[in-house]
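>>> Got a predicted structure here, sequence first:
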Amino acid sequence: MIRVLLADDQALVRGALAALLGLEPDIEVVAEVSTGDEVLPAARRAHPDVALLDVQMPGLDGLSAAAALTAALPACKVVICTTFGRPGYLARAMAAGCAGFVVKDAPPERLVDAVRRVHGGLRVVDPALAAESLASGPDPLTDRERDTLRAAAEGGSVADLARALHLSEGTVRNHLSSAIGKTGARNRAEAAKLAEARGWL
């Protein structure tokens, strides 16, 4: 049996995935959680072979939870299963050690196949997203530029951002200017939106 952990903050989606996988004779859902913070503790208790994680969840996001899970329990293969098929998310998932990336609007048999294939030691990536990721290129932002854009997306003055990030106002302006240039945006709000849409934040 392939033991599976499901992490999705939407109860209906989580329940549907559990029901779908439960129909398979060789797959057993051994844990279900609704936040990224619950992933690692649940995996330590249930010992899954494969973890299916959503990206956007309360607390720790799915990509951060994936990195923690692959570091702590490398035998558990992680598949990101998300509505948000963004090239930046794919790159970050692969960097976090994920074995697969599928989008929720894929046919159900593709998800079941992905679970079996990653359990067998293969990598599985949505082909359209892989092509889009190659075409869009790598994430050009630094960690500090990403942090600054995330903070800028919530609003506030440069002084507010500097206080929140424990940086000088000049450093914040430099990070924002660089991020605006790299995204081709006209201002910081547009830069944050573009970066989010590409999965860089």
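Now that the structure is in, tell me what you want to look at.
>>> Please make it C-alpha for all contacts and neighbour counts, starting now.
Noted.
>>> So what's the residue count around residue 131?
11 (other CA atoms under 10 Å).
>>> Give me the three-state assignment for it.
Here residue 131 is helix, with the state taken from DSSP: H, G, I helix; E, B strand; the rest coil.
>>> before we move on, what about residue 185?
Following three-state DSSP, we place residue 185 in the coil state.
>>> how about the nearest residue to it, chain neighbours excluded?
Distance criterion CA to CA, 6 or more residues apart in numbering; nearest residue to residue 185, sequence neighbours excluded, is residue 191 at 5.0 Å.
>>> That neighbour belongs to a helix, doesn't it?
Yes - Residue 191 forms part of a helix when assessed by three-state DSSP.
>>> hold the first one in mind and look at this next one:
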Amino acid sequence: MIRLLLAEDQVLLRDAIQSLLQLSNHIDIVASTGNGSEALHLATTEHVDVALLDIEMPGLTGIQVAEQLKKGEEYDGKVALLTTFSRPGYIEKAMIAKVDGYLLKDEPIETLIESIVRIHEGERVISTDLQPLLFSLETNPLNEREVMLLHAVKEGLSTEQIAKAKHLSEGTVRNYLSSALQKLHVTHRHEAVRIAKEKGWM
């Protein structure tokens, strides 16, 4: 029996997936949560074989949880991401994190169960619909500081507010944001935020 952790922040969807997975004779859901930080804790305390993680969660994202589980010594199970998103940036981060599976939520439950079993047996499973994206991945051109400042722009902060919040000079903020705009081939900050989010780079 595969001991599974299910982490999904939408309660109705989590309950639905849990109910369907429990129909399998191969899977025992030993823990579930809607919070990434709690998922990280449960994965290392509940003797989990496979951690099935939604990408976008409060606390920590599924990718952040996956990165920590894969790097840590307290967890020796498998890690799979479950998502509705096919953004190249997410797939790139997932591959860098060396996750064992990247699965789509809208697949038939039989396919999801089969994928979990295959992942538990040591295979690396990527949903069929996502595989073409592996051959057209775009590397994120933004550095960490540029991503951080675009998050601040997304929050509606002005250059002056960003500078105060991040303990930078206004000139430094403008330079980093200008660099981000150039890399994304746009002229407006909010357009840069939109593209970076669509690509899964922030």
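Cool, the structure landed. Just so we're clear, the structure is a prediction, and the values are computed from it rather than from any experiment.
>>> just to revisit the earlier point, how much space between the residue nearest to residue 185 of structure 1 and residue 148 of structure 1?
Separation of residue 191 of structure 1 from residue 148 of structure 1 (CA to CA, to the nearest Å): 11 Å.
>>> again with residue 75 of structure 1
Relative to residue 148 of structure 1, residue 75 of structure 1 is positioned 35 Å away (CA to CA).
>>> Which one of these two is surrounded by more residues?
Neighbour count, other CA under 10 Å: between residue 75 of structure 1 and residue 148, residue 148 has more, with 26 against 14.
>>> which element is the residue of structure 2 positioned farthest from its centre on?
Going by CA atoms, centre = their mean, the residue of structure 2 most distant from its centre is residue 171, 32.4 Å out. Using DSSP states H and E, residue 171 of structure 2 maps to helix 170-184.
>>> and that helix, how far from structure 1 on average?
In the superposition against structure 1, helix 170-184 of structure 2 averages 1.4 Å from its aligned positions (mean CA distance after the TM-score superposition for structure 1).
>>> for that helix, packing partners?
On a contact count with 3 or more CA pairs under 8 Å, 6 or more residues apart in numbering; DSSP states H and E, helix 170-184 of structure 2 meets helix 144-154, helix 159-166, helix 189-199.
>>> out of those, which comes closest to residue 54 of structure 2?
Counting by CA to CA, residue 54 of structure 2 lies closest to helix 189-199 out of these; the figure is 16.7 Å.
>>> Relative to structure 1, what is the average displacement of that closest one?
With mean CA distance after the TM-score superposition for structure 1, helix 189-199 of structure 2 averages 0.6 Å from its match.
>>> Taking helix 144-154 as reference, get the angle to that helix.
Per axes from the mean of the first three to the mean of the last three CA atoms, to 10 degrees, the angle that helix 189-199 of structure 2 makes with helix 144-154 is 110 degrees.
>>> packing partners for helix 189-199 of structure 2?
When contacts are defined as 3+ CA pairs under 8 Å, 6+ apart, helix 189-199 of structure 2 packs onto helix 88-96, helix 144-154, helix 170-184.
>>> List the contacts of it.
Helix 189-199 of structure 2 has contacts (CA atoms under 8 Å, 6 or more residues apart in numbering) with 87-90, 150-151, 153-154, 177, 180-181, 184, 186, 202.
>>> same thing but at 7 Å, please
With contacts defined as CA atoms under 7 Å, 6 or more residues apart in numbering, helix 189-199 of structure 2 is touched by 87-89, 150, 154, 181, 184, 186, 202.
>>> Emit the PyMOL select command for whichever of these are buried.
This is how PyMOL selects the buried members of these, with burial counted by 16 or more other CA atoms under 10 Å:
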select buried, resi 87+88+89+150+181+184+202
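>>> and of the contacts of helix 189-199 of structure 2, the nearest to residue 34 of structure 2?
Of all the contacts of helix 189-199 of structure 2, residue 34 of structure 2 sits closest to residue 202, with 20.5 Å by CA to CA.
>>> thinking in terms of the whole chain, how far from its middle is the host helix or strand of residue 15 of structure 2?
If you go by DSSP H and E, residue 15 of structure 2 is part of helix 11-21. Centroid separation between helix 11-21 of structure 2 and its chain, computed with CA atoms, centre = their mean, to the nearest Å, is 19 Å.
>>> Now do the residue nearest to residue 185 of structure 1: how many residues are near it, please.
Close neighbours of residue 191 of structure 1, defined as other CA under 10 Å, add up to 23.
>>> Just want to check the distance between it and residue 57 of structure 1.
Residue 191 of structure 1 is 23 Å from residue 57 of structure 1, by CA to CA.
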